[in-house]
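structure for the following, please:
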Amino acid sequence: MDASELLNHLNGGALDARIEEIYTLTGEGRDTVRERLVDLVAHFADEFPGLSAALFTAAGRTEMGGNHTDHQHGQVLAGSVSLDMIACGGPDRSGVIRVRSVGYPEVVVALDDLEPRASEYGTSASLVRGVARALTDRGYELGGAALCVFSNVPGGSGLSSSAAYEILIGVALNHLFCSDQLSAVELAQIGQFAENVFFGKPSGLMDQMACSVGGVVHIDFADPSAPTLSRVDVDLAAAGHVLCIIDSGADHADLTDEYAAITNEMGAVAACLGAEYLSEVDPAAFWSRLGEVRQLTGDRAVLRAVHFFEDNARVAQQASALAEGRFDDFLGMVTSSGISSAGHLQNLYAVSQPAQQAVGVTIALAQKLLGGRGAVRVHGGGFAGTVQAYVPVDLATDFEAGINAVLGDNACQILSIRPVGGAVIAG
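Reported below is the predicted structural model:
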């Protein structure tokens, strides 16, 4: 359909049911989403007049269990959240993919040049190029497209803006050129390929899976080509808590070397024990050879391996606690995970910037405001970025105000889990 027809559908309420299905919002919340979509379509019509238009979304994600376990083919518990990226776009058969994201430079990728470029590492262009390359490698013929993107997933926030972007581009191209044949899992794998090979970041698969699949999922990456997924029903409201993501005020966008060091050091321990990934190592063998492993890999690598073994085992226990309604047990394990991340994984601050410890300060502030209730821990990759807190409903207003009074307006965001990750909204 053209943009004017899509606008008529939106303004007339024809897409309200679809919005409610994706965002689990009604009333004013649904209307706010609709208005945001209307603004996007109108923007697309101005930027690319005459093209057909479809609407797409990809969710941000929150990591609920398993901190830095995915890249070692371990287990994670993750959920898609109510912040997302949306795109409006259509095919133009130009041989070029154009992406205009509000607040960012235009991305232009020619489909006859899909080799990785070192000069593009760390850029949005690399992700578009990588996703397009993965689709052509699978035998799909891309013909060029124009997309406009709006996002309320803050960059460098620990909510996986890069993974959401990869999934958004994948969902759009999958719809425009692949007849929606690729599954959510395949789109996640494509996103990881783009991030690893083209963006230059050695990420695991958790971020992309959570952004793509939706809801809360327990994922086992023992075979990353065919990860095992189990959905976990979670009702935070029924448990009397809200999920808060707190911006510590320090950007984690330029910390690739710190993240790579975790991957490399865990890999070194695995190699020392005859494996490629720590998930393949028997923890008993690790402990029985601790002296040898420590001598060959160093103390920090050993401690990071300890974190992996503990946090990886904790994931299944957290999933079971949520599924069985044992929310207090889940909160206790969130706290334990946070302690392990701080003491063993050591991802609260970058050793290259020891004076910058915004994450640690944010955790201390949240603990003070919680007064022994709820739970708080580092969120996502760490070193900067965000902190995650589960806050009792009766404390939520004061907690949010207390965080914002110190860290600035909107530093604390109360989010919800949404059941849909990457999706076509209309078109």
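
going forward, measure contacts and count neighbours with C-alpha atoms only.
Fine.

burial count for residue 86?
Neighbours of residue 86 under the rule other CA atoms under 10 Å: 28.

element containing the nearest residue to residue 163 once chain neighbours are set aside?
Excluding the flanking residues, the one nearest residue 163 by CA to CA, 6 or more residues apart in numbering is residue 208, at 5.1 Å. Using DSSP states H and E, residue 208 falls within helix 206-213.

I'd like the structure of this one too, to check against the first:
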Amino acid sequence: MTPRLDAGQLAARFQSVFGAAPDGVWQAPGRVNLIGEHTDYNEGFVLPFAINRTARVAVRRRSDSTIRLLSTFGNQGLTTVDAGSLSRGTARGWTKYPLGVLWALQQRGLHVGGLDLLLDSDVPRGAGLSSSHAIECAVITAVNELAAAGLDTREMVLATQRAENDFVGAPTGIMDQSASLRGAAGHVLFLDCRSQDIRLVPFDADSARLVPLVIDTKVSHSHAGGGYASRRASCERGAGILGVKALRDVGPDDLDAAAGRLDPETFRRVRHVVTENERVLQAVKVLETAGPAAIGPLLDASHASMRDDFEISCPELDVAVEAARSAGAVGARMTGGGFGGSAIALTPAAAERQVRAAVGLAFAAAGYAPPEIFSVRPAAGAMRLA
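All right, here's what the predicted structure looks like:
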């Protein structure tokens, strides 16, 4: 997604398309997960941050039940559906995400009725930066205000999760929408996925002279695919055999005993989740005491665990991580659900140019298509723009 219109431009485009001004313009950011992968649906801990790439929606409520959706990217054209007949089978492409939100709100007893919506976004699709949740969070923020629904952020998190799980068909947890709805500039979000409790942890990369670089491998992934679902099923199987509600309840000291009760593959999946939870807790302590430059080894260990135990990396991600480290990044790991997408490399500002060059050269040497590399910073969560 490359278009980027400001609020005034998007409102003007809306009026030209729909023949009337929108009721407002709202935005919600994508996210980078600093550490804590596949721990969210295991009721564990994650440490994401909202990024300065967003989905923006101009919205106007209608007096009838017609829903009209259009985006500034792609060639899908105008989608028109009736609010009373929303179903998973009728949604196509990006429209699954706003329609899923409206469906989930209907399941809560909130019938919004018709609306017109124009979407613009610069969160890359399929890059593991949660472009879909950015759309959903922008939409639910807009609808919550326009319909005077009175939902708090926790309720919006659960509604968008239901949209993902039961409408889109992606068995995701609550991390992505929590970061998009509850993020804050200059901070990472320490989230307990069991209680939804959060703590904002300072992440001042600028003061530490660090640049968080995202390396988009251009290997597209989908949470609705089989790999993600099979990993979640493995975790649920492991928890069931170990007799716990979720893998959150298994600690590092329990792993030796677990190895004797689980098949080798399930044990590796469990070991990743258990050790990843510990890495999140350690990362919070390190950030609060030593600062961001000291978390590099935790990022490296996280990537190794995802590559070897959870087996969700891919050759392009491994090349990106290794090239970034070799060129001076203090730590690097894949970020997101895996099977493609992006890596994050925490890079000294003085080494940014050489890290970018080294990754590009490594991709060329391996015969891979050039990656897109860009910096991000922790940004504010969903909000009204106009």
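
how about the residue nearest to residue 163 of structure 1, what's its partner in structure 2?
Residue pairing (TM-score structural alignment): residue 208 of structure 1 is matched to residue 177 of structure 2.

isn't its match right up against residue 132?
No - using CA atoms under 8 Å, residue 177 of structure 2 is not in contact with residue 132; the gap is 9.4 Å.

after the lengthiest strand in structure 2 comes which helix or strand?
As assigned by DSSP state E, the longest strand anywhere in structure 2 is strand 45-61. Later in the chain than strand 45-61 of structure 2, the nearest helix or strand by DSSP H and E is strand 66-71.

so that next one matches what in structure 1?
Going by TM-score structural alignment, strand 66-71 of structure 2 lines up with residues 96-101 of structure 1.

give the equivalent position in structure 1 for residue 298 of structure 2.
In structure 1, residue 298 of structure 2 lines up with residue 333, judged by TM-score structural alignment.

surely residue 150 of structure 1 is within a helix?
No - counting by DSSP: H, G, I helix; E, B strand; the rest coil, residue 150 of structure 1 is not found in a helix; it is strand.

and it, how far is that from residue 237 of structure 1?
29 Å (CA to CA, to the nearest Å).

residue contacts, the match of residue 208 of structure 1?
Shown in contact with residue 177 of structure 2 (CA atoms under 8 Å, 6 or more residues apart in numbering): 133, 134, 137, 157, 160, 161.

may I ask which of those has the most neighbours?
Most surrounded of those: other CA under 10 Å gives residue 137, at 35 neighbours.

what does that one correspond to in structure 1?
In structure 1, residue 137 of structure 2 lands on residue 167 (TM-score structural alignment).

can you list contacts of the helix or strand harbouring its match?
Element membership for residue 167 of structure 1 (DSSP H and E) is helix 161-177. Residues from elsewhere that reach helix 161-177 of structure 1, judged by CA under 8 Å, 6+ apart: 56-60, 84-87, 89-91, 127-128, 131-132, 140-143, 153-155, 180-182, 187-188, 190-192, 194, 207-208, 211-212, 422-424.

what about it, how far off from structure 2?
Helix 161-177 of structure 1, aligned to structure 2 and superposed, deviates on average by 1.0 Å (mean CA distance after the TM-score superposition for structure 1).

in structure 1, which residue range corresponds to stretch 338-346 of structure 2?
Against structure 1, stretch 338-346 of structure 2 falls on residues 382-390 (TM-score structural alignment).
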